[in-house]
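Trainee: dropping a prediction and its sequence here:
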Amino acid sequence: MIFLSMNLVDGDFCVRSHSGPLWGRHNPNTLNTTHPVTTLVLATLAADNNEWISDELSDLLGSSTNLHTAIYVVDNPLAPLHTPTNKGHESLAYLSYIIDFYSTLPEISIFLHGHPSAWHNNHLLNMSTSEMIRHLNREKVLREGYVNLRCHWSPGCPDHLHPQATAFDSTKTEELHIAATWTDLFPEEPLPPVLSQPCCSQFAVSATAIRRHPVEKYILFRDWILQTPLSDYITGRIFEYFWQYIFLSEAVYCPDPRICYCDGYGVCFEDPEGYAGYFELVMEVDQLKKELEAWARFREGKLGGRAVRDGDEGPDPVVEGGDAREGWLEGEIRGIEEELERRRGEAFEVGRDPLRRARAIEMARDLTMVDPKDGPPFWTAR
């Protein structure tokens, strides 16, 4: 477990490990266009193991690359950086950071959960939080002000919360509370018909975008979370779909995933259809893995007399030869995974070339991504 302390000395912001060296010191007001001064803002629990940060990002942390950390603990009031209470999921930690450091914000703040990987991270970045940090195009954050770190649409896009809804939806339990909350937090602004962005409250924001509002606005947001009778879960879910409005004044923020990957992380497919092709292979290998797992369960006596293939009851191993089938599945999975890694490597190569990268973005823009009759394509949900 890494224990951190935060000091403010002569306007400098220090993060120190009690068991290790100084992680970094910077003056947040010093502009560096090559490596914009960036702070990773993590919402964590006291029980979380944060060693992945130094294990996976040690080469990036420190003064030379201007990458630093502010780790908030939501359930330990004695932690150097902590929230008033544990409510609102990550939102209270994020708002506390903005309030605490409003006058000395770095050029970019990256708001994250405290996990090294998560289902809602990006598939083409191996579901890895550190890979998202490592490959994030900080210039894009400065240019646009706000970047949702998740490229895939589902859940959250393209048409998610309807603030004027009157019927309860068990998949969007916060929806019926949006209208009243909006009146509390944005009393002079009209209620939008839709609120949408990719889940799950991980994003990067420029200091300029944060300072669109005075610090008193963020204090209002935090006080509302502390005082509302709504639950921890509901308040967190509400803010999950408010962040894009807070920083951009946009109710719907659903960028094309291909452009998100390419412009945001340098993972670019010169043929825009190559993105869909990649995820077709992902779906294929996922299905093969499910079948392989079913054969293993059969061998362990957990499936009665049959294995499962393609989501249904499959062949009798005695008749079709389970060992041979398992060997074939393992070979197919290995081959597809090698092909996926090859395509992923090619996508990074394209992203490293400014001309090819720009061409890939333009080609993606030229394609209609969503067919209104069929809904969003399957690969926006991976």
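Mentor: Now that the structure is in, tell me what you want to look at.
Trainee: make it CA atoms for all contacts and neighbour counts henceforth
Mentor: OK.
Trainee: return the distance of residue 187 relative to residue 236.
Mentor: 20 Å (Cα to Cα, to the nearest Å).
Trainee: among those two, which residue is more densely surrounded?
Mentor: Per other Cα atoms under 10 Å, whichever of residue 187 and residue 236 has more neighbours is residue 236, with 22 against 11.
Trainee: I'd say the more buried one and residue 95 touch.
Mentor: No - in this structure, residue 236 is not within contact of residue 95 by Cα atoms under 8 Å, at 11.8 Å.
Trainee: which residues in the stretch 101-250 of the chain form strands?
Mentor: Ranges of strands within the stretch 101-250 of the chain are 108-113, 146-148, 203-206, based on DSSP state E, counting those that start in this stretch.
Trainee: what's the shortest one packed up against?
Mentor: Other elements packing on strand 146-148 under the criterion 3 or more Cα pairs under 8 Å, 6 or more residues apart in numbering; DSSP states H and E are strand 203-206, helix 243-248.
Trainee: follow-up on the earlier one: need the strands of the stretch 101-250 of the chain in TSV (columns: distance to residue 294 and mean neighbour count).
Mentor: As requested, the strands of the stretch 101-250 of the chain are exported to TSV (distance: least, Cα to Cα, whole Å; neighbours: other Cα atoms under 10 Å):
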stretch	distance to residue 294	mean neighbour count
strand 108-113	33	24
strand 146-148	37	26
strand 203-206	38	24
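Trainee: ok, second structure coming up, stack it against the first:
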Amino acid sequence: MFSGSVPFVYTTERSPEFGLLVPPTLRGREASAYLSYVIEFYDHLPEYSIFVHAFPEQWHNDLFGPYTLNTLRNIRLQSVDAYGYVNLRCQHNPGCPTSVYPLSPSQADIENHDIRAYFSDAYQQIFNVTSDKVPGAIGNVCCGHCPRFEQCRCDVYGWCGPLPSGESLQAVIKPDPHDGSPT
């Protein structure tokens, strides 16, 4: 399904290996590499771009085991067409419903200079608000939004049931813009 794809391999290491692409900043972890790719190739982006970590095994890959290749082989591109973006991870942990507590970061986050220790300040600067407007808790699934787990599996990978409850789900498809019915 993905034969002919060209990988663009970025690194955020301070001493990069020869031949790897380097984003203009090393801040933001993998986000800097992903954003650099989008900006640099914006006028020539392929129909689908998939952002993954470089190692073949990742804890992010939850449905088909740790191997990214197994995850990529099972993506329903129809869900990407319908949503414009899908998260390859359907599990809610870590992140959903809540994973960041801006007003009370953990001691480990403070000691490790993790962004969560500075989240309140960042929130205030980004949204130009005072500290009393910073939410006490923020949640988001690792790598994307917080959809219902079963619906994510159905939409992204075609695993639509029946569920233990007997319910079967319908996978999302992009509606036909001409008549409003699905394509």
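Mentor: In hand now; what should we look at? All values reported here derive from a predicted model rather than from experimental measurement.
Trainee: circling back: got the strands of the stretch 101-250 of the first structure as a markdown table, with distance to residue 101 of the first structure columns?
Mentor: Conversion of the strands of the stretch 101-250 of the first structure to a markdown table gives the following (distance: least, Cα to Cα, whole Å):
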| stretch | distance to residue 101 of the first structure |
| --- | --- |
| strand 108-113 | 11 |
| strand 146-148 | 18 |
| strand 203-206 | 13 |
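Trainee: quick one: map residue 49 of the second structure onto the first structure.
Mentor: Matched by TM-score structural alignment, residue 49 of the second structure corresponds to residue 109 in the first structure.
Trainee: tell me who's in contact with its match.
Mentor: By Cα atoms under 8 Å, 6 or more residues apart in numbering, the contact list for residue 109 of the first structure reads 38-41, 204-207.
Trainee: residue 100 of the second structure too?
Mentor: So residue 100 of the second structure contacts 116, 137-139 (Cα under 8 Å, 6+ apart).
Trainee: closest to residue 161 of the second structure out of these?
Mentor: Of all the contacts of residue 100 of the second structure, residue 161 of the second structure sits closest to residue 139, with 27.0 Å by Cα to Cα.
Trainee: how near is that closest one to residue 71 of the second structure?
Mentor: As judged by Cα to Cα, residue 139 of the second structure and residue 71 of the second structure stand 24 Å apart.
Trainee: returning to that earlier point: wait, which of the helices and strands packed on strand 146-148 of the first structure is closest to residue 5 of the first structure?
Mentor: Closest of these to residue 5 of the first structure is strand 203-206, at 22.9 Å (criterion: Cα to Cα).
Trainee: so how far is that closest one from its chain's centroid?
Mentor: A distance of 11 Å separates the centroid of the chain from that of strand 203-206 of the first structure, by Cα atoms, centre = their mean, to the nearest Å.
Trainee: check which helices and strands it is in contact with.
Mentor: strand 108-113, helix 138-144, strand 146-148.
Trainee: the second one aligns to what range in the second structure?
Mentor: Aligning helix 138-144 of the first structure against the second structure (TM-score structural alignment) gives residues 77-83.
Trainee: report the buried residues of that stretch.
Mentor: Across stretch 77-83 of the second structure, burial judged by 16 or more other Cα atoms under 10 Å covers 77-81.
Trainee: that stretch vs the first structure, average distance?
Mentor: Taken over the aligned residues, the distance from stretch 77-83 of the second structure to the first structure averages 1.6 Å (mean Cα distance after the TM-score superposition for the first structure).
Trainee: quick one on the thing from earlier: could I get the helices and strands packed on strand 146-148 of the first structure as TSV with distance to residue 215 of the first structure?
Mentor: Output for those, formatted as TSV (distance: least, Cα to Cα, whole Å):
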stretch	distance to residue 215 of the first structure
strand 203-206	15
helix 243-248	12
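Trainee: how about those, which one is nearest residue 59 of the first structure?
Mentor: Among these, strand 203-206 comes nearest to residue 59 of the first structure, with 20.3 Å by Cα to Cα.
Trainee: which residues are contacting the closest one?
Mentor: In contact with strand 203-206 of the first structure (Cα under 8 Å, 6+ apart) are residues 106-112, 141-142, 145-150, 247.
Trainee: hmm, which two among the residues you listed are most spread apart?
Mentor: 106 and 150 (21.9 Å).
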